[in-house]
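Trainee: This is a predicted model, with the sequence first.
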Amino acid sequence: MIETTIDEGVMTLELNRPPMNAIDSDMARALAEKLGDAALADCRVIIVTGANGGFSAGSDVAELAELRGASNGPGALLSAQSVAFERLAAQAIPTIAAVEGLAMGGGAELVLCCDFIVASESARFSFPEVRLGVFPALGGTVRLPRRIGYDRALDLILTGREIDAETAMNWGLLSRRTAQGEALDAARALARKLAMGPKATLATIKNEMRAALHIPETEATAQALKSAIAIGDSPEAAEGLRAFFAKKRPDFSNLP
């Protein structure tokens, strides 16, 4: 259901639930467990991708229908999904979505939880919940406007229409666009580069940039300065400076 590999500090999580990797409660709980696994302490980057020729068709509509009228109803599925999605979004280390084929509804919302979105020319993105009379409850109404702007996000969410990879790139949704079949390779190349970087410094930069979205500019710049001063006294900065003067590549791999 969630295939996991770890290679050189990069954890790859592959959604594998044929035929379209629909996210049911079991898959959501499995994903949350993987993201909270103690092995993450040794990981420096996470890649999320899909098997079966696509990323994910979103929430399991059959399970949603089955849960209607039951105790807690669809909330049981959404709660399980929310734990996994928020755990991914809150990761301190860099995260990458590698997208081939369809990323729909909850699948597209899972993509939005990642820092980088790498998609091939085959990728298609949509938020079709409105067509079922349901709400995109897993962050789409929040994260999509922050990626592509309010007007474009409102268009996609209220109409449920689909956009291709070229449009997604032009709108600023994607970090990289590749030829068909090459999204995961491109994501792995990016992940390897990030994994060689200073883990604590990358996490601090990511945290400060996220925080800056929600606080006044003067407060954000003051906090960034404090973080820069703290990082300047860190073992990572010492290694970076040592390597610079030695004209060598820094080695951050064994630092705490």
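Mentor: Perfect, I can see it now. Residues are numbered from 1 along each chain as shown.

Trainee: Please count neighbours and contacts with C-alpha atoms only from this point.
Mentor: Noted.

Trainee: what ranges do the helices span in the stretch 51-200 of the chain?
Mentor: Counting by DSSP state H, counting those that start in this stretch, the stretch 51-200 of the chain has helices at residues 61-67, 75-89, 106-112, 140-148, 150-159, 165-170, 183-195, 199-212.

Trainee: List just the one of these that sits closest to residue 47.
Mentor: helix 183-195 (7.2 Å; C-alpha to C-alpha).

Trainee: Buried residues in the closest one, which are they?
Mentor: Of the residues in helix 183-195, 183, 184, 186, 187, 188, 190, 191, 192, 194, 195 count as buried by neighbour count, 16 or more other C-alpha atoms under 10 Å.

Trainee: next one: that helix to chain centre, how far?
Mentor: 14 Å (C-alpha atoms, centre = their mean, to the nearest Å).

Trainee: Of the helices of the stretch 51-200 of the chain, which stretch is the most buried?
Mentor: Among the helices of the stretch 51-200 of the chain, ranked by average contacts under mean count of other C-alpha atoms under 10 Å, first place goes to helix 106-112 (a mean of 26).

Trainee: what sits up against it?
Mentor: For helix 106-112, the surrounding residues in contact (C-alpha atoms under 8 Å, 6 or more residues apart in numbering) are 22-23, 55-59, 85, 97, 103, 117, 125-127, 136, 138-140, 143-144.

Trainee: Pasting the second one now:
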Amino acid sequence: MTLPDDGAPASLRVEGPVVEITLNRPPANALGLPLIKALHTGLDAADALPAKVIVVSSARAGFFAAGADIKHMSSVDAASFSAYGDALRAAVERLASHQALSVAAIDGLALGGGLELAMACTLRVAGSDSRMGLPEVKLGLIPGAGGTQRLPHLVGRGPALDIMLTGRQVDAEEALRIGLIDRLVPAGDAATAARELARELCGPSSAAQRAVVRTVDAAYDRPLNEGLRFEAEQIQELFERGEASEGIRAFIEKRAPEFA
């Protein structure tokens, strides 16, 4: 089901347990307040289903999202700048912490806040003509919606500093090589590939998938011995109260599991 956009800055497409939020704010999907509100509307829809996977894509040729709304930033005082930053961070963090897995479909430019939005997703699929970057230093700023934190987690300290200190753009092949994106597809195919990945992600146990994400994330901020202990706790929890009993029974009975 596709919901009409009526000129809205984003439209929604619902296919079973998959919600696709398609950014559509001319000319370049700048993440101003209207688009931030539209992101929340899409996440509300994902909550209501509830969705297993969220896809974030773009209807704008050549752009995933060009970044924060610089025109808005140029016209506000310090208090309004702070409020705008809080609003953008709230939308990005809501996506990052959502129960559903998420996939960013990047075709074209993903810069500044646009890349921060993509990095908040669980996985990123990019077309071969995509370019990504965090150019905030060229404005006398730093990434302010999670970029300084998520980029090092994805690519490591050195590559993250290289990208942020120079403000340069990374092409899709480099992005794949350093781990900024997870799958590389032909130009223009990112949304289709992201939908296919979303359908694939709907098959396994959502409880187990969420535990995978939690456990992998723990590897970044815990010593190895604590991470291993957390891993053991997660698998025990899944065995006792998750969907492991159905998965194991289905394997023994040679049938597809029926996960929630």
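Mentor: Nice, thanks for sending it over. Only a predicted model underlies this, so the values are computations on that prediction, with no experimental measurement involved.

Trainee: Kindly provide the TM-score of these chains.
Mentor: Overlay of the two chains. TM-score (TM-score structural alignment, normalised by the length of the first structure): 0.93; 251 aligned residues with a C-alpha RMSD of 1.5 Å.

Trainee: re earlier: relative to residue 3 of the first structure, which of the helices of the stretch 51-200 of the first structure is closest?
Mentor: Residue 3 of the first structure lies closest to helix 183-195 among those, at 14.2 Å (C-alpha to C-alpha).

Trainee: what's the mean distance for the closest one versus the second structure?
Mentor: Compared with the second structure after the fit, helix 183-195 of the first structure shows a mean deviation of 0.9 Å (mean C-alpha distance after the TM-score superposition for the first structure).

Trainee: Show me what residue 125 of the first structure lines up with in the second structure.
Mentor: Matched by TM-score structural alignment, residue 125 of the first structure corresponds to residue 132 in the second structure.

Trainee: Oops, could you answer that again for residue 115 of the first structure instead?
Mentor: Taking TM-score structural alignment, the alignment pairs residue 115 of the first structure with residue 122 from the second structure.

Trainee: just checking, that match touches residue 103?
Mentor: Yes: counting by C-alpha atoms under 8 Å, residue 103 is a contact partner of residue 122 of the second structure at 6.0 Å.

Trainee: Show me which of these two is the more surrounded one.
Mentor: A count of neighbours by other C-alpha atoms under 10 Å puts residue 103 above the other of residue 122 of the second structure and residue 103, at 28 against 19.

Trainee: what residue of the first structure matches up with the more buried one?
Mentor: Under TM-score structural alignment, residue 103 of the second structure pairs with residue 96 in the first structure.

Trainee: Show the contacting residues for that match.
Mentor: Residue 96 of the first structure neighbours (C-alpha under 8 Å, 6+ apart): 45, 46, 47, 48, 114, 115, 116, 117, 118, 187, 191.

Trainee: From these, pick the one nearest residue 165 of the first structure.
Mentor: Distance to residue 165 of the first structure across those (C-alpha to C-alpha) is lowest for residue 118, with 9.8 Å.

Trainee: Please spell out which residues along stretch 24-37 of the first structure are buried.
Mentor: 24, 25, 27, 28, 29, 30, 31, 32, 34, 35.

Trainee: Other residues contacting it?
Mentor: Contacts to stretch 24-37 of the first structure, defined as C-alpha under 8 Å, 6+ apart, come from residues 1-2, 59-60, 63, 76-77, 80-81, 83-85, 87-88.

Trainee: rerun at 10 Å
Mentor: For stretch 24-37 of the first structure, contacts defined as C-alpha atoms under 10 Å, 6 or more residues apart in numbering pick out 1-4, 11, 13-17, 21-23, 40, 46, 48, 58-64, 76-88, 91.

Trainee: Check the offset of it from the chain's centre.
Mentor: Distance of stretch 24-37 of the first structure from the chain centroid (C-alpha atoms, centre = their mean) equals 14 Å.

Trainee: ditto for stretch 222-241 of the first structure
Mentor: The chain centroid and the centroid of stretch 222-241 of the first structure are separated by 26 Å, computed with C-alpha atoms, centre = their mean.

Trainee: Then stretch 37-49 of the second structure?
Mentor: Average the C-alpha atoms of stretch 37-49 of the second structure, do the same for its chain, and the two points are 14 Å apart (C-alpha atoms, centre = their mean).

Trainee: The match of residue 125 of the first structure against residue 176, yeah?
Mentor: No: using C-alpha atoms under 10 Å, residue 132 of the second structure is not in contact with residue 176; the gap is 11.1 Å.

Trainee: one step back: distance to residue 242 of the first structure added to the helices of the stretch 51-200 of the first structure, as CSV?
Mentor: Output for the helices of the stretch 51-200 of the first structure, formatted as CSV (distance: least, C-alpha to C-alpha, whole Å):
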stretch, distance to residue 242 of the first structure
helix 61-67, 55
helix 75-89, 34
helix 106-112, 37
helix 140-148, 37
helix 150-159, 45
helix 165-170, 39
helix 183-195, 19
helix 199-212, 16
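
Trainee: Go through the ones you listed and name the closest to residue 132 of the first structure.
Mentor: Of all those, helix 61-67 sits nearest to residue 132 of the first structure, with 9.4 Å by C-alpha to C-alpha.

Trainee: Show me what the closest one packs onto, helices and strands only.
Mentor: Using 3 or more C-alpha pairs under 10 Å, 6 or more residues apart in numbering; DSSP states H and E, the elements in contact with helix 61-67 of the first structure are helix 75-89.

Trainee: now what about the helix it packs on, what contacts it?
Mentor: With C-alpha under 10 Å, 6+ apart as the test, helix 75-89 of the first structure has contacts from 23-36, 46, 48, 59-60, 63-64, 67-68, 70, 72, 90, 94-95, 106, 109-115, 137-139.

Trainee: dump the residue contacts of the equivalent of residue 72 of the second structure over in the first structure.
Mentor: Aligned by TM-score structural alignment, residue 72 of the second structure pairs with residue 63 of the first structure. With contact taken as C-alpha under 10 Å, 6+ apart, residue 63 of the first structure is in contact with 22, 23, 24, 25, 73, 74, 77.
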